[in-house]
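would you be able to build a 3D model of this:
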Amino acid sequence: MSVASRSARTYTYTVFKRFNSSVKTTGFKLSGSDIPKNATIFSMIQPTGKFHLGNYLGAVRVWKDIADLKDDGTTLLFGTADLHAITVPKPNVKEFREYRTEAIASILSIGIDPEKAIVFHQSRVSQHAELHWLLSSFASMGSLNRMTQWKSKSNINDQSDDTALGAIKLGLFAYPVLQAADILLYRSTHVPVGDDQSQHLELTRQLSNTFNAFYKTKYFPMPTTILAPTKKILSLSNPEKKMSKSDLNQKSVIYITDAPDVIAKKVKRAVTDSISESFYYDPVNRPGISNLINTLSGVQRVSIEEVEKDIRHIKDHKNFKQYVTDVLVAELTPSRERFHHFMKNPDYLHQVSEEGASKASEIAEKNITEVKRIMGFL
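Predicted coordinates:
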């Protein structure tokens, strides 16, 4: 089946499949009945520039799917977590500004309509930082110490190493509290994120519950984590680690802005194995092939099993990689073209982010005022 004909097929899956009361995984196809009425759906992504395939399939494409189904009672807020970005210092200020702009362009390029969703920079809404401080008085050091991301970002393997621990910056250690403030500031009911952020959402629910219990209120909701159905997208050259913009080998990373010939070269160089008579999903014994099959599953919105059926006729690596390339080019071309269009219109991007910040600030000020009233500041 050709890529073009595949894109016309419709797949129906159970959406928001429940595996506990606070975490749901989306299916590959959403319908209007799957988005709760009067929901507030919030998510942000760090402005590291253009989105790569892991960002796209692991988080932000779900934003677009949700935005397409928005009704009048649903509030959507999507943006750049630029305050989180400085937990790893950004000495190149010009580059940081460019990354922020590229992140807004990327959000719009995947099809997010700023008329349906509030799109903004986190730093432009001061109440994020204000609620962060208020919630920090409820966050225990023990809870923060159990978070894994600050350890991985700091390359901390031995917590008995006092010198290494002493060098950790407070912002990096405490940023899950800021993330909780981001979410609770808008009294968000649902938060679509990548799987690597699910631990932080547990802390958000913990802080929500602690605040409500302490002040005998029900002001903050218990936000539901929404996970995309695609398993983590891995590096093309080292399928033991996730795809990342910080990878020194940029041939390992596919960006949504990559031209067809660039995608073809990267896929051609992707690590596979010596088995060529069949291609099947086996992440333990065939990690490279499995990563590409998982990518096909995510892009085509079908199960791993269906991908295996569709590629069973392929008997060599060259044709398999050509198939992967064709699928990726068909999926990413519209986003690439929109991205370059938006980057040629920086005034429009600025207008979108500023108008979004104004709308977000209006909601945020109303809610932070109520929080301060509850706490006795007003």
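
from here on, just use CA atoms for contacts and neighbour counts.
Will do.

run through the strands of the chain in chain order.
Taking DSSP state E as the criterion, the chain contains strands spanning 17-20, 23-25, 40-45, 75-80, 118-121, 190-193, 224-227.

this one next, for a side-by-side:
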Amino acid sequence: MTRLSAITPSGHVQLGNYLGAIRRWAAEGTDDDVYFISDLHAMTSSHNPARLRALTREQLAVLIAAGVPPRSVGVQSDLVRELGALTWVLECTCTYGEAARMIQFREKSVGRSSVRLSLLTYPVLMAADILLQGAHEVPVGDDQAQHVELARALARRFNGTYGEVFAVPRAVVPPTAARVRDLADPTRKMAKSAQDAAGTVFVLDPPDLVRRKIKRAVTDDLGVVRYAPDEQPGVANLLEILAACAGKEPAELAPAFDSYAELKEATAEAVVQELAGVRERTTALLDDPAELDRVRAHGAERARERSRHRLDAALRLSGLG
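Now for the predicted structure:
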């Protein structure tokens, strides 16, 4: 069974990405799984080409440094020719209504006189990502589940019209992970694309910067350390982060602290220790571009090999070639 997951280089990898997904990919991934940097998806809005290229390399290095098997890791654009061909075939299978009803397109286009066409069509590209690799399961959150449903619909329609080529994937809920919130505003998720980085801990932040950000985290004026996400979101966020690093439950850790200062200090040190090895290995990879290029090329070739017969069959059965 093949699982497929991706991360978009819209910003530097942050603590929530690492604790919520990347660390799990490294611990639970199999040789059949596919993990990739979705750099093509990052082009649906205005972007800086040099920054996109640098973030893509950085994210690839982070995945490998975190222990995700290199043979399972790739960069989306390294298969741009294969994905471009399959995306066109799938666009000729998809209807405008199906694409236009995608929630993210409707939300991001509301009130705007002009949006990029790619914002409408990128769910079809996402379907191509999934179907090209023969993925059976796609762990996604609620915001992406609709896109997997589109991939399912297109796979069934193609198979029924032209012949059996694609596995019909299903969305699966990823295992429960830490709810890492923004340190400056715990009512929102920590995000790599946040405008204000004060509340975001990035994987490659130096230890002293990590400590400063966590020690400045917003709490409240109650002065009691307890795990009550609704009443004390800032305190709960720190406990969630500490628990994720320690492999324990947040409520289990709360009684050990008499003050917010103690909680912040313990959380900061736990995060610094958790990220130390990943940061060191990522830096080493980025300082050795030849090795990173070698790993990237190997991952791309493996992805091509596992998808070549599927793409050839889709083109042939749809009347091309």
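
TM between them?
Scored against TM-score structural alignment, normalised by the length of the second structure, the superposed chains reach a TM-score of 0.91; 320 aligned residues with a CA RMSD of 2.2 Å.

hmm, back to that, dump the strands of the first structure to a markdown table, plus mean neighbour count.
Listed next are the strands of the first structure as a markdown table, based on neighbours: other CA atoms under 10 Å:
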| stretch | mean neighbour count |
| --- | --- |
| strand 17-20 | 11 |
| strand 23-25 | 20 |
| strand 40-45 | 24 |
| strand 75-80 | 23 |
| strand 118-121 | 26 |
| strand 190-193 | 24 |
| strand 224-227 | 24 |
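
any chance of these in TSV, with distance to residue 68 of the first structure too?
Below are the strands of the first structure laid out as TSV (distance: least, CA to CA, whole Å):
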stretch	distance to residue 68 of the first structure
strand 17-20	20
strand 23-25	18
strand 40-45	13
strand 75-80	11
strand 118-121	14
strand 190-193	15
strand 224-227	16
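
please name whichever of the ones you listed is nearest to residue 374 of the first structure.
Each of the strands of the first structure has some distance to residue 374 of the first structure by CA to CA; the shortest is strand 40-45, at 21.4 Å.

in the second structure, point out the residues matching that closest one.
Mapping strand 40-45 of the first structure onto the second structure (TM-score structural alignment) gives residues 2-7.

which residues touch the matching stretch?
Stretch 2-7 of the second structure is contacted by residues 32-38, 130, 134-140 when judged by CA atoms under 8 Å, 6 or more residues apart in numbering.

please redo it, this time with the cut-off set to 7 Å
32-38, 130, 135-139 (CA atoms under 7 Å, 6 or more residues apart in numbering).

counterpart of residue 197 of the second structure in the first structure?
So, by TM-score structural alignment, residue 197 of the second structure is matched to residue 250.

dump the residue contacts of the most centrally placed residue in the first structure.
Geometric centre of the first structure, nearest residue: residue 59, 3.4 Å, by CA atoms, centre = their mean. Residues near residue 59 of the first structure by CA under 7 Å, 6+ apart: 192, 193, 194, 228.

could you do residue 155 of the second structure as well?
For residue 155 of the second structure, the contacting residues are 166, 168, by CA under 7 Å, 6+ apart.

how many other residues sit next to the alignment partner in the second structure of residue 99 of the first structure?
For residue 99 of the first structure, the aligned position in the second structure is residue 55, judged by TM-score structural alignment. Residues lying near residue 55 of the second structure (other CA atoms under 10 Å) number 20.

could you do the one 4 residues further on as well?
The criterion is other CA under 10 Å. On that basis, residue 59 of the second structure has 21 neighbouring residues.

what do you get for the one 4 residues further on?
Residue crowding around residue 63 of the second structure was assessed by other CA under 10 Å; the count is 26.
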